[in-house]
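J.: could you look at this predicted model? Sequence included:
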Amino acid sequence: MADTEKKQLLHLVFGGELKSLNGMDFRDLDALDIVGIYPNYALAHQAWKSKAQMTVDNAHMRYFIVHLHRMLDPHDDSKTAS
């Protein structure tokens, strides 16, 4: 890989309605909103922020960013930065 080419640090953005404000269990797994997979944290954060702002009236609706690159290769210390 060329030095000028950036590594893909894949991030998943998804959300759904939680059963409780105090937990992380989703009300309906079939209704999860898979927003997308993004090549870097900045783009994932933009997508997350947009979706979170659209659902601000529903306190139970939460969106998350998952660092897929860390799950795909958890032993690669060079991927610790978002």
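T.: In hand now; what should we look at? Computed from a predicted model, the values in this text were never measured in an experiment.
J.: please make it C-alpha for all contacts and neighbour counts, starting now.
T.: OK.
J.: give me the distance from the helix or strand harbouring Q53 to the chain's centre.
T.: Element membership of Q53 [criterion: DSSP states H and E] is helix 41-54. Helix 41-54 sits 9 Å away from the centroid of its parent chain (Cα atoms, centre = their mean, to the nearest Å).
J.: for that helix, packing partners?
T.: strand 11-17, strand 33-38, strand 61-67 (3 or more Cα pairs under 8 Å, 6 or more residues apart in numbering; DSSP states H and E).
J.: comparison target below:
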Amino acid sequence: MQEQEPRQLLHLVFGGELKDLQSVDFKDLGSLDIVGIFPDYASALAAWRGKAQQTVDNASVRYFIVHMHRLLNPENA
């Protein structure tokens, strides 16, 4: 009997310095930190936590998790 691979639910983790803490507009799009694309939420969350912890002293830097699988296949989100 073959084992099935878990379904890939791709997540993108990225961040950068915001223009204003009340928005999600970045100061410089060219300097966004693209952390990576992860196969599941748990690994994306671990990467997000690591980056967020590294930048805890700079209040204007924010990291985000984008649920790419919802964008790629919205009817199955």
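T.: Done, it's in. Being a predicted model, the structure only gives us computed values, none of them experimental.
J.: TM-score for the pair, please.
T.: Comparison of the two superposed chains (TM-score structural alignment, normalised by the length of the second structure) gives a TM-score of 0.94, and 76 aligned residues with a Cα RMSD of 1.2 Å.
J.: one step back: looking at the helices and strands packed on helix 41-54 of the first structure, which is closest to A2 of the first structure?
T.: strand 33-38 (20.8 Å; Cα to Cα).
J.: centroid-nearest residue for the first structure?
T.: I65 (1.8 Å; Cα atoms, centre = their mean).
J.: give the contact list for the nearest residue to it once chain neighbours are set aside.
T.: Among residues not flanking I65 of the first structure along the chain, V13 sits closest, at 4.7 Å (Cα to Cα, 6 or more residues apart in numbering). The neighbours of V13 of the first structure, taking Cα atoms under 8 Å, 6 or more residues apart in numbering as the test, are I34, V35, G36, I37, Y38, A44, A47, W48, Y63, F64, I65, V66.
J.: isn't V35 of the second structure up against F14?
T.: Yes. Shown here, V35 of the second structure and F14 form a contact pair, counting by Cα atoms under 8 Å, at 5.3 Å.
J.: count the residues that sit near A52 of the first structure.
T.: A total of 17 residues lie near A52 of the first structure under the criterion other Cα atoms under 10 Å.
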